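Trainee: Sequence first, predicted model second:
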Amino acid sequence: MPLPLGFMIIGVQKGGTTALSHFLAQHPDIGMATTKEVHLFDAPDFDPAWSVAEINERYQPYFLGMEQRLILGEATPIYIAWQEIIPEIKRYNPQLKVIVLLRDPVERALSQYAMEFVRNNEARPLWLALLLEGARLLRDKSRAPLGARRCHSYRTRGEYVEQLEHLRRYFPDSQILVIDNSELIGQHDQTLVRVYDFLGVPVVDLPASERVFSGDYDRARYPMCRWLLGCWYRFANRRLKSLLSDMGYSPNWPWLR
């Protein structure tokens, strides 16, 4: 079995990771975990003392029957959001290739809020949830399944520049691929070819573009919160564009111009 894993899709939540996982799973040389989000490294019982062999033993049930695939991977988008996970995946496989899908952080935050509200993990109105976010995260730093770090990190998860800066401290740019959700949607074939090339697998019949999963929320709602979030991210996005340029990208994404 070709363990350890050769790649991970590590973020971002609500950024299109389900769709990318679905498309990659159709490639004959790529083995995607049978559970889309394994949540191994962020599990409440994860032990940093686990050896690589012990981690592989926990991964093995998700890749049964994939022994002949050239490369195995999984997608757990919370990995990039929790800084303590990055050195652990580096220790697990220093040659790991990591894929990061980004999305307009304002839309990402609203989509997460809508998801948590529908799941009954959030009862407060959006404006109050955003106002309380810092206090919630400060008060609850646990890995609990319904803890604040997982469910109430609406604004924080959109601070991409800090996440990518931290990622680059452990992985060289040659092992990092950054994609925007708009590219996966609007340039489907070209984007998949980029991913195949990054993973070192041949280009085969490309899966057709389709809407794999999209949480529904009213994009006309919350005009004031939307404006305030836009103001919050404005300067961070400028830093993000500079960082991406330093990594060799020329992003022309609608939200990062």
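Mentor: Alright, I've got the coordinates. All of these numbers come straight from a predicted model, not from anything done at the bench. Numbers count the residues shown, from 1 in each chain.

Trainee: only C-alpha atoms for contact and neighbour calcs from this point on.
Mentor: Will do.

Trainee: For the host helix or strand of Glu133, name the packing helices and strands.
Mentor: Assigned by DSSP states H and E, Glu133 falls within helix 126-139. Here helix 126-139 is seen to pack against helix 148-151 when contacts are counted using 3 or more C-alpha pairs under 8 Å, 6 or more residues apart in numbering; DSSP states H and E.

Trainee: And the very next helix or strand once past the helix it packs on, what's buried?
Mentor: Next along the chain after helix 148-151, taking DSSP H and E as the criterion, comes helix 160-168. If you call a residue buried by 16 or more other C-alpha atoms under 10 Å, then helix 160-168 has these buried ones: Tyr160, Val161, Glu162, Gln163, Leu164, His166, Leu167.

Trainee: of those, closest to Gln95?
Mentor: Nearest to Gln95 out of the buried residues of helix 160-168 is Leu167 (C-alpha to C-alpha; 13.5 Å).

Trainee: Ignoring the adjacent residues along the chain, who's closest to that closest one?
Mentor: Nearest residue to Leu167, sequence neighbours excluded (C-alpha to C-alpha, 6 or more residues apart in numbering): Ile86, at 6.5 Å.

Trainee: and the one you found, what is it in contact with?
Mentor: Counting by C-alpha atoms under 8 Å, 6 or more residues apart in numbering, Ile86 touches Tyr79, Ile80, His166, Leu167, Tyr170.

Trainee: Second structure follows, compare the two:
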Amino acid sequence: MSGEQERARELGRIPITASIVGVQKAATSTMHAMLVRHRLVAPTFQNDPARQERNWHFANKELHFFDDEERDWSAPDYSHYYGSRMQEQQTIAVDATPSYVMWPGALARMRAYNPDMLLVASFRDPIERAFSQWSMGRGQRNPYPEFRDAIEQFDDESMLDHVPPGAGRWSVHRRSMVIRGLYGAQLVRGLAQFPREQWLMLNFSEWVRDYTAALDAITDHLGLHRFRRYPPLGHNPTPEEHTGVPPTADDIERLVARYADDLTLFEQLSGLDVSSWPTRRIATGSMPAEELADKFARRFVPSS
């Protein structure tokens, strides 16, 4: 065995006791990437024993354990859900799968696994979040339709309560583009599983403004000492330029109407101040829908 392989030997396994549960496109990848650089946080690995024998393969944060519909949830096997202690000082392992807060039954399954789980959830303006998911999806093998068509096609609120029969994870991911922004409805379900004191709820806008303060809040919540040197922010992989038809002010107004009541519920449940979010500002008349539409339109380039 080479020196590098010897250094990669697993010293033991650590139960996962904390999870970044949402939401997608709200810096969850960055948060997890920073956390695993903390000296007390053990990594999690994909369950691939053959690869692990030859070369440790770090998970790219998302274990997708509790949103796996192929598992037998009547008698779940948790043996593959763990962190790998690679250094003696590591004491905690953290999952980070941002679909958990939205996925039907995921948090109930997590509660059955460990009712004392500590949860972190980052929330972003729902229209900006939807546009960011759409932006990412435009570059995939089966690209999303134009934004106007996507907000019409991918708005099935029943998916908060059940996964459609035969729907795979990526199908649900795509078809839930709009409902992922119904944070109030998701928190009603989430707080029925875990009490508020086990949640740390973050405002993505504040993360962007001062990520070190938000990172301090996360380490405090998880019972870890704060970073002495903060890891640098990573690159955002979401595409910056698009072709096609930009969202119009009418599209924005449609989404504002979709989210307005739920956003009020979310603010009451979370305690977060969302007054600066474009959705709230447009709903209250302090920002024209055209302003957000113009912001998105600047991301589009003419077709070649």
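Mentor: Nice, thanks for sending it over. The structure displayed is predicted, hence computed values, not measured ones.

Trainee: Which residues outside the helix holding Glu133 of the first structure are in contact with it?
Mentor: By C-alpha under 8 Å, 6+ apart, helix 126-139 of the first structure touches Tyr113, Ala148, Arg149, His152, Ser153, Tyr154, Arg155, Tyr222, Cys225.

Trainee: now do stretch 129-140 of the second structure
Mentor: 24-26, 143-145, 147, 150, 177-178, 180-181, 238-240, 242.

Trainee: Helix or strand next in line after the helix or strand hosting Ile89 of the first structure, which one?
Mentor: Using DSSP H and E, the element containing Ile89 of the first structure is helix 85-92. Counting by DSSP H and E, the element after helix 85-92 of the first structure in chain order, helix or strand, is strand 97-102.

Trainee: now stretch 188-204 of the second structure, how far from the centre of its chain.
Mentor: 14 Å (C-alpha atoms, centre = their mean, to the nearest Å).

Trainee: which residue in the second structure lines up with Phe63 of the first structure?
Mentor: Phe63 of the first structure maps onto Ser84 in the second structure, with residues paired by TM-score structural alignment.

Trainee: On the three-state scheme, that match is what?
Mentor: strand (DSSP: H, G, I helix; E, B strand; the rest coil).

Trainee: wait, doesn't it sit right on Val41?
Mentor: No: taking C-alpha atoms under 8 Å as the definition, Ser84 of the second structure is not a contact partner of Val41, at 9.5 Å.

Trainee: Now do the shared contacts for these two.
Mentor: By C-alpha under 8 Å, 6+ apart, the residues touching both Ser84 of the second structure and Val41 are Ala93.

Trainee: close enough to count as contact, Ile85 of the first structure and Ala43?
Mentor: No: at 10.4 Å, Ile85 of the first structure does not count as touching Ala43 under the criterion of C-alpha under 8 Å.

Trainee: The two: which has the busier surroundings?
Mentor: Ile85 (17 against 12; other C-alpha atoms under 10 Å).

Trainee: For the more buried one, what is the corresponding residue in the second structure?
Mentor: Going residue by residue (TM-score structural alignment), Ile85 of the first structure aligns to Ala106.

Trainee: now swap in Ile10 of the first structure and tell me
Mentor: Counting by TM-score structural alignment, Ile10 of the first structure lines up with Val21 in the second structure.

Trainee: where does that match land in three-state SS?
Mentor: Strictly by three-state DSSP, Val21 of the second structure counts as strand.

Trainee: Now compare the contacts of Ile86 of the first structure and name the two farthest from each other.
Mentor: Tyr79 and Tyr170 (13.6 Å).

Trainee: Settle it for me: which of those two has more neighbours?
Mentor: Tyr79 (23 against 15).

Trainee: Ignoring the adjacent residues along the chain, who's closest to the more buried one?
Mentor: Tyr79 of the first structure sits nearest to Ile10 (C-alpha to C-alpha, 6+ apart), 5.2 Å away.
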